[in-house]
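Enquirer: Next come a sequence and a model predicted from it.
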Amino acid sequence: MDRPEDLTPIDYYYSVRSVYAYLGAARITDLAQRSGRKLRHLPIDLSQVVPAYGSTPFAERSAIRRAHQFEVEVKRWSEWLQIPVILHPVHHHGDRLLPSSCALAVQALSLDVDGFSLALLTALWRDDRDIGHEDVLSSLAEDCSISPKTMLDLAHSDQIQNQFQQCTDKAIAEGVPGSPTYVVGDELFFGQDRLMFVERQLSLETGF
């Protein structure tokens, strides 16, 4: 049996403003923990990833298609998973760089990036908080027992902010369709509705 430190991490591509990443966040964290895998957070810019994959950018999709994907289906999943969702948060659209850089900073500091990322997504989709604002990010850090100043100082560094583009470039190179996407070994799984296949793959590889 492989030791946890010998196992390849699960690559977790997601947008910090993705409702479907929010719906799957707690479950992918649980799967990683139960399988003894590290969850490697790779926040991405969907405005680059989606068209690079060949999909229609969100703003160019028909109103009926957007309503089905982001109202009807989100409501169904919210009810099924018993996870509260605000369908149209006021703060849905906004800066992606700083909150993504905060997640990368927490990860670089070897702190609780799983908990912080879940808090970030929950703040937007359950509580409609402005996750692009430093005060909100500081509050979320404190809730996760992370020093807000340490996190924000690192998040503002060129090193970390460049990582956000590097994650996006890596996603494009690997053919990531959107958010969330999970990669286990050579297997890519797109969507929180594919987490049962992620679990199966992890079970096949590690026997957990």
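Expert: Structure's in. What do you need?

Enquirer: alpha carbons only for contacts and neighbour counts from here, please
Expert: OK.

Enquirer: Assign Y13 to helix, strand or coil.
Expert: Of the three states, Y13 takes strand according to DSSP: H, G, I helix; E, B strand; the rest coil.

Enquirer: Please report how far it lies from L188.
Expert: The gap separating Y13 from L188 is 10 Å, by C-alpha to C-alpha, to the nearest Å.

Enquirer: Below is structure B, check it against A:
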Amino acid sequence: MTVSVEFIYDFGSPNTYLAHCVIPEIEKRTGVKIDYVPCLLGGIFKATGNQSPFLAFSKIKGKLEYDRLEISRFIEKHKLTNFRLNKHFPVNTLLLMRGAVAADFDGNQGDYIKVGMRAMWEESLKMDDPKVFADTYNQAGLDGQHLLERSQDDDVKQRLMDNTSRAVERGAFGAPTFYVDDEMFFGKERLGQVEEEIRKHLRSDQ
């Protein structure tokens, strides 16, 4: 039996970017491919009554400062020196996430994700601007205009809504969220637990 590992992601979350950067290390060590599932974080927040940390913790003395410290520690530990907080934050990611579904349908979600993560959290681009979106993907060798047009198709919109609804039904309330089979883990800080759970499943299959 093969272990299933899913990664609920949205480009709008800096912690999702940081987790994304570490995932290849886990895949290499375990030999297990992690499946990226595009979901709309705003939809998850609306369905669960959650908010982004910048809003939820804004009135808690010291909490945002500690979050920034924790991010700095994570960056230092994993040598993620290309990370930059997007100067346009928060960016509306509806176009980006629909584009991710379109890219998945086309069979090139992996390349799409690399470009989108880099654009959002290394190059600080305003990726909710259709022209910036199309130009960014064109420059990366993908068909930005096709992705832009495809993002308006009903099947793409429906898949994103379905992914988001399913994530909420499974217990997700934010991103990054991971599922190892049906076991849920939230946050980049749980990546060690994700890897442990994967290894536990692998041992049980032997």
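Expert: Everything's here; your move. Small disclaimer: the values here were computed from a predicted structure and weren't measured.

Enquirer: Can you pull the TM-score for these?
Expert: A TM-score of 0.81 describes the superposed chains when it is computed by TM-score structural alignment, normalised by the length of structure 2; 200 aligned residues with a C-alpha RMSD of 2.7 Å.

Enquirer: quick one: the strands in structure 2?
Expert: 5-9, 35-38, 177-180, 183-186 (DSSP state E).

Enquirer: Dump the ones you listed to a markdown table, plus mean neighbour count and distance to A119 of structure 2.
Expert: Putting the strands of structure 2 into a markdown table (neighbours: other C-alpha atoms under 10 Å; distance: least, C-alpha to C-alpha, whole Å) gives the following:
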| stretch | mean neighbour count | distance to A119 of structure 2 |
| --- | --- | --- |
| strand 5-9 | 22 | 16 |
| strand 35-38 | 20 | 17 |
| strand 177-180 | 22 | 22 |
| strand 183-186 | 16 | 24 |
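
Enquirer: Let me know which of those is the nearest to L85 of structure 2.
Expert: Among the strands of structure 2, strand 5-9 comes nearest to L85 of structure 2, with 17.4 Å by C-alpha to C-alpha.

Enquirer: The closest one vs structure 1, mean deviation?
Expert: Once fitted to structure 1, strand 5-9 of structure 2 is off its aligned match by 1.5 Å on average (mean C-alpha distance after the TM-score superposition for structure 1).

Enquirer: Okay, helices next: where are they in structure 1?
Expert: For structure 1, the helices defined by DSSP state H occupy 19-35, 46-53, 63-67, 73-81, 97-108, 113-125, 134-143, 148-155, 158-173, 195-206.

Enquirer: looking at those helices, which is closest to P9 of structure 1?
Expert: helix 19-35 (8.5 Å).

Enquirer: can you list contacts of that closest one?
Expert: Residues outside helix 19-35 of structure 1 that contact it (C-alpha atoms under 8 Å, 6 or more residues apart in numbering) are 10, 14-15, 38-39, 74, 77-78, 81, 83, 114, 117-118, 121-122, 125, 179-180, 191-193, 195, 199, 202-203, 206-208.

Enquirer: Name the residues of it that are buried.
Expert: Buried residues in helix 19-35 of structure 1, counting neighbours by 16 or more other C-alpha atoms under 10 Å, are found at 19-25, 28-29, 31-32, 35.

Enquirer: Among those, which pair sits farthest apart?
Expert: Using C-alpha to C-alpha, the two most remote members of those are V19 and S35, lying 24.9 Å apart.

Enquirer: In structure 1, which residues correspond to stretch 10-21 of structure 2?
Expert: Residues 15-26 of structure 1 are the counterpart of stretch 10-21 of structure 2, counting by TM-score structural alignment.

Enquirer: Ok, stretch 174-193 of structure 2 next?
Expert: Stretch 174-193 of structure 2 corresponds to residues 178-197 in structure 1, going by TM-score structural alignment.

Enquirer: ok, back up a step: quick one: which of the buried residues of helix 19-35 of structure 1 is nearest N162 of structure 1?
Expert: For N162 of structure 1, the nearest member of the buried residues of helix 19-35 of structure 1 is A21. The distance, counting by C-alpha to C-alpha, is 22.1 Å.

Enquirer: Tell me the spacing between the closest one and L120 of structure 1.
Expert: A21 of structure 1 sits 11 Å away from L120 of structure 1, taking C-alpha to C-alpha as the criterion.

Enquirer: ok, now V74 of structure 1?
Expert: Taking C-alpha to C-alpha as the measure, V74 of structure 1 and L120 of structure 1 are separated by 18 Å.

Enquirer: Which one of these two is surrounded by more residues?
Expert: Higher neighbour count among V74 of structure 1 and L120: L120, with 26 against 19, using other C-alpha atoms under 10 Å.

Enquirer: What is the aligned counterpart of the more buried one in structure 2?
Expert: Correspondence of L120 of structure 1 to structure 2, assessed by TM-score structural alignment: G116.
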